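Visitor: sharing a model that was predicted from the sequence below.
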Amino acid sequence: MSSSDIFIGEIIGTAVLILLGGGVVAAVVLKRSKAQNAGWLAITFGWGFAVLTAVYMTGSLSGAHLNPAVTLGIAIKDGEWGNVPVYFAGQLLGAMIGAALVWVAYYGQFHAHLTDREIVGDPADKAIEGPHDTKNTAGPVLGVFSTGPEIRNVWQNLATEILGTLVLVLAVLTQGLNDSGKGLGVVGGLMVAFVVVSVGLSLGGPTGYAINPARDLGPRIVHALLPLPNKGGSDWGYAWIPVVGPLIGGALAAGIYNIAFA
């Protein structure tokens, strides 16, 4: 794989991942969506199918890492770091593009949700920014773009992201890689999609299971930039946890693999 193939593949794959993953969240939480209130099962399976679609679409081009934690885990396993910055750059850019496309697809729903008097100013919405925040009036809108904890406890939130990502990356390293060992194969992509669903169902409750730094950071940047009325803050005080936690989890998974499986 050339660097250009990796960059283009990761942009396309991560954009599709966020378009479909963020799209299912928007479908469930925004007003005037036909899927409104479909629930957590719809979100977790939607993210799983998003992974499956993106992996099958771009696996032959870049290996479909689509996640800096996966890239880091594979690099530690193999000791090859040359293309890591290319993967990271493609993943972040792709995540931002995907988040912008979610906004395009649900433009009317965002507008209806953010300008409806029944929604704006709901005190319950402040849970997204924290009990002391007075600027957020957007309710679950930030959650379409990025994750946030139900209970703000730094060590617990960080540990949850570490554990979820450790399971994901260890599954990739032990079962998901293609014959070259550089990315996900066809069977591996299916398995990883089910692992994402499992992590979401079992460990997604506390933080919304980012388990992917690009998936959280890229869309959070887009949320901050988009001209959405009454959108509230982007919760930058929490933003480091879904970046650092998954990277630690990916590194730990690679360490466990090298000790126990290599």
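Guide: Now that the structure is in, tell me what you want to look at.
Visitor: going forward, measure contacts and count neighbours with C-alpha atoms only.
Guide: Fine.
Visitor: is it fair to say Glu220 lies in a strand?
Guide: You called it Glu, but residue 220 is Arg. No. Arg220: not assigned to a strand; according to DSSP: H, G, I helix; E, B strand; the rest coil it is helix.
Visitor: I figured it hits Phe145, correct?
Guide: Yes. At 5.8 Å, Arg220 counts as touching Phe145 under the criterion of CA atoms under 8 Å.
Visitor: who has more neighbours out of the two?
Guide: Higher neighbour count among Arg220 and Phe145: Phe145, with 31 against 25, using other CA atoms under 10 Å.
Visitor: quick one: buried residues of the strand or helix carrying Gly23?
Guide: Assigned by DSSP states H and E, Gly23 belongs to helix 3-29. Using 16 or more other CA atoms under 10 Å as the test for burial, helix 3-29 gives 5-29.
Visitor: quick one: contacts for Leu247?
Guide: Leu247 makes contacts with Pro68, Ala69, Leu72, Ile162, Thr165, Pro213, as judged by CA atoms under 8 Å, 6 or more residues apart in numbering.
Visitor: in a markdown table, list those residues along with neighbour count and secondary structure.
Guide: Below are the contacts of Leu247 laid out as a markdown table (neighbours: other CA atoms under 10 Å; DSSP: H, G, I helix; E, B strand; the rest coil):
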| residue | neighbour count | secondary structure |
| --- | --- | --- |
| Pro68 | 26 | helix |
| Ala69 | 30 | helix |
| Leu72 | 27 | helix |
| Ile162 | 28 | helix |
| Thr165 | 29 | helix |
| Pro213 | 24 | helix |
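Visitor: on contacts alone, who are the packing partners of the helix or strand Ala95 falls within?
Guide: Applying DSSP H and E as the criterion places Ala95 in helix 84-105. Where contact means 3 or more CA pairs under 8 Å, 6 or more residues apart in numbering; DSSP states H and E, helix 84-105 is packed against helix 3-29, helix 68-78, helix 213-225.
Visitor: which parts of it are buried?
Guide: Under the neighbour-count criterion of 16+ other CA under 10 Å, helix 84-105 has 84, 86-103 buried.
Visitor: one more structure, for comparison:
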Amino acid sequence: MTTLRLTSSSIPALGIPVSVVAILLLALFWFALTNVFGVPEYVFPSMSSVAAALLEAALSGRLLDDTSISLLRLLLGAVIGIVTGIAFGFLVGLSRTARIAVEPLINAFSGIAGIAWIPLALAWFGTGLAMSTFVIWNGMFFVVFANTILGVSRVPPAYAQAIFTLGGDRREVLRSVIFPGALPDILTGVRVGLAFAWRSLIAAELMGSPMGLGQWVNEAATYQRTDRILAGCMTIAVLGVLLETLLVSWVAHRTVVRWGTVAVAEERKAL
């Protein structure tokens, strides 16, 4: 029987070059749109205008200040969302009765998590840190909660029985079997939740939070500065990719890949 392992060497070598080609094609289309077809700057700014807007924001310190504020808000809300989502997910996931009871609630609240709660959050907390933290937490919690329950419920009971047979207690089962077995689903929830939380934060900042990348874009829209709007959108997009790459993927490669959890799942599929 061949053991399959997901390592960095198993990732297609063409992944990065293909991504670079896609970015270059997008840049070429952008250049043609503004320099060949003559789309006005106020409709869609040129790459040089956007670069100048980014440089201006960087030199003035606005880019660093707004980015730092947005990331700190995201960090606070995301940590609370991840911790509470995993904790309550384990509590519910370990009980079949509890899973059946909360499933309709999870489906209902997951559909309105994040941005839909911003008006109510504004009424409750105003435009301060509490509002953005609640919105981010809301975007993170239900996704992580649902995926944690799924991961815990998918761990085969025979694994836990094996630990008990060897003299282990319930704490050992949680540490050595259930948590590693549920971690791939938990990380999936964190990855999706971060995307929801990031979008929710930007939307909250657009609606009135002081400072932040969303407020930068909002102010640019007020003065009809499409170059600043696009510069802000590009900054938000790049940071979103970096968050996923540097945080979730980094954790995944040092846990589920190193532990062989992914390898086991792939081997089962092959069989």
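Guide: Now that the structure is in, tell me what you want to look at. The structure displayed is predicted, hence computed values, not measured ones.
Visitor: drop the TM-score for these two in here.
Guide: After superposition, the two chains reach a TM-score (TM-score structural alignment, normalised by the length of the first structure) of 0.30; 131 aligned residues with a CA RMSD of 6.1 Å.
Visitor: before we move on, the earlier item: okay, the angle between the helix holding Gly23 of the first structure and helix 213-225?
Guide: Going by axes from the mean of the first three to the mean of the last three CA atoms, to 10 degrees, helix 3-29 of the first structure is angled at 60 degrees with respect to helix 213-225.
Visitor: would you map the helices across the stretch 51-200 of the second structure?
Guide: All helices of the stretch 51-200 of the second structure, identified by DSSP state H, counting those that start in this stretch, fall at 62-93, 96-111, 118-125, 129-153, 157-165, 170-173, 179-206.
Visitor: by contact count, what packs against the fifth one?
Guide: Right, the one you point to is helix 157-165 of the second structure. By 3+ CA pairs under 8 Å, 6+ apart, helix 157-165 of the second structure packs against helix 170-173.
Visitor: and the helix it packs on, how far out from the chain's middle?
Guide: 30 Å (CA atoms, centre = their mean, to the nearest Å).
Visitor: would you turn the helices and strands packed on helix 84-105 of the first structure into CSV with distance to Val186 of the first structure?
Guide: Listed next are those as CSV, based on distance: least, CA to CA, whole Å:
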stretch, distance to Val186 of the first structure
helix 3-29, 15
helix 68-78, 16
helix 213-225, 22
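Visitor: wait, which of those helices is closest to Gly249 of the first structure?
Guide: For Gly249 of the first structure, the closest of these is helix 68-78, at 7.3 Å, according to CA to CA.
Visitor: what sits against Ala146 of the second structure?
Guide: Counting by CA under 8 Å, 6+ apart, Ala146 of the second structure makes contact with Gly85, Gly89, Ile106, Gly189.
Visitor: counting neighbours, what do you get for Thr115 of the first structure?
Guide: Neighbour count for Thr115 of the first structure, taken as other CA under 10 Å: 16.
Visitor: any idea how far it lies from Val28 of the first structure?
Guide: According to CA to CA, to the nearest Å, Thr115 of the first structure stands 18 Å off from Val28 of the first structure.
Visitor: tell me where the stretch 151-262 of the first structure has helices.
Guide: Taking DSSP H, counting those that start in this stretch as the criterion, the stretch 151-262 of the first structure contains helices spanning 154-171, 186-203, 213-225, 241-260.
Visitor: which positions in the last one come out as buried?
Guide: Counting neighbours by 16+ other CA under 10 Å, one finds that the buried residues in helix 241-260 of the first structure are 241-255, 257.
Visitor: next: the third one.
Guide: Judged by neighbour count (16+ other CA under 10 Å), helix 213-225 of the first structure contains these buried residues: Pro213, Ala214, Arg215, Asp216, Leu217, Gly218, Pro219, Arg220, Ile221, Val222, His223, Ala224.
Visitor: residues contacting stretch 51-71 of the first structure, please?
Guide: Outside stretch 51-71 of the first structure, the residues within contact range by CA under 8 Å, 6+ apart are 1, 5-10, 12-14, 16-17, 84, 87-88, 91, 165, 169, 172, 182-186, 189-190, 192-193, 196, 211-215, 246-251.
Visitor: same deal with stretch 76-92 of the second structure?
Guide: Identification of contacts with stretch 76-92 of the second structure by CA under 8 Å, 6+ apart yields 98-99, 132-149, 152, 186, 190, 194, 197.
Visitor: which among the residues you listed count as buried?
Guide: Among those, the ones that count as buried by 16+ other CA under 10 Å are 99, 132-149, 152, 186, 190, 194, 197.
Visitor: the closest residue to Leu190 of the first structure other than its chain neighbours: which element?
Guide: Once flanking residues are discounted, Leu190 of the first structure sits nearest to Leu52: 6.0 Å by CA to CA, 6 or more residues apart in numbering. According to DSSP H and E, Leu52 of the first structure maps onto helix 40-62.
Visitor: likewise Val217 of the second structure?
Guide: Using DSSP H and E, Val217 of the second structure maps to helix 213-222.
Visitor: show me what that helix is packed against.
Guide: Looks like helix 213-222 of the second structure contacts helix 62-93, helix 179-206, helix 226-243 (3+ CA pairs under 8 Å, 6+ apart).
Visitor: can we see that at 6 Å?
Guide: Secondary-structure packing of helix 213-222 of the second structure (3 or more CA pairs under 6 Å, 6 or more residues apart in numbering; DSSP states H and E): helix 179-206, helix 226-243.
Visitor: next up, the contacts around the residue nearest to Leu19 of the first structure when sequence neighbours are not counted.
Guide: The shortest distance from Leu19 of the first structure to any non-neighbouring residue, by CA to CA, 6+ apart, is to Gly98 (4.6 Å). Going by CA atoms under 6 Å, 6 or more residues apart in numbering, Gly98 of the first structure touches Ala15, Ile18, Leu19.
Visitor: got the helices and strands packed on helix 213-222 of the second structure as CSV, with distance to Leu64 of the second structure columns?
Guide: Listed next are those as CSV, based on distance: least, CA to CA, whole Å:
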stretch, distance to Leu64 of the second structure
helix 179-206, 16
helix 226-243, 11
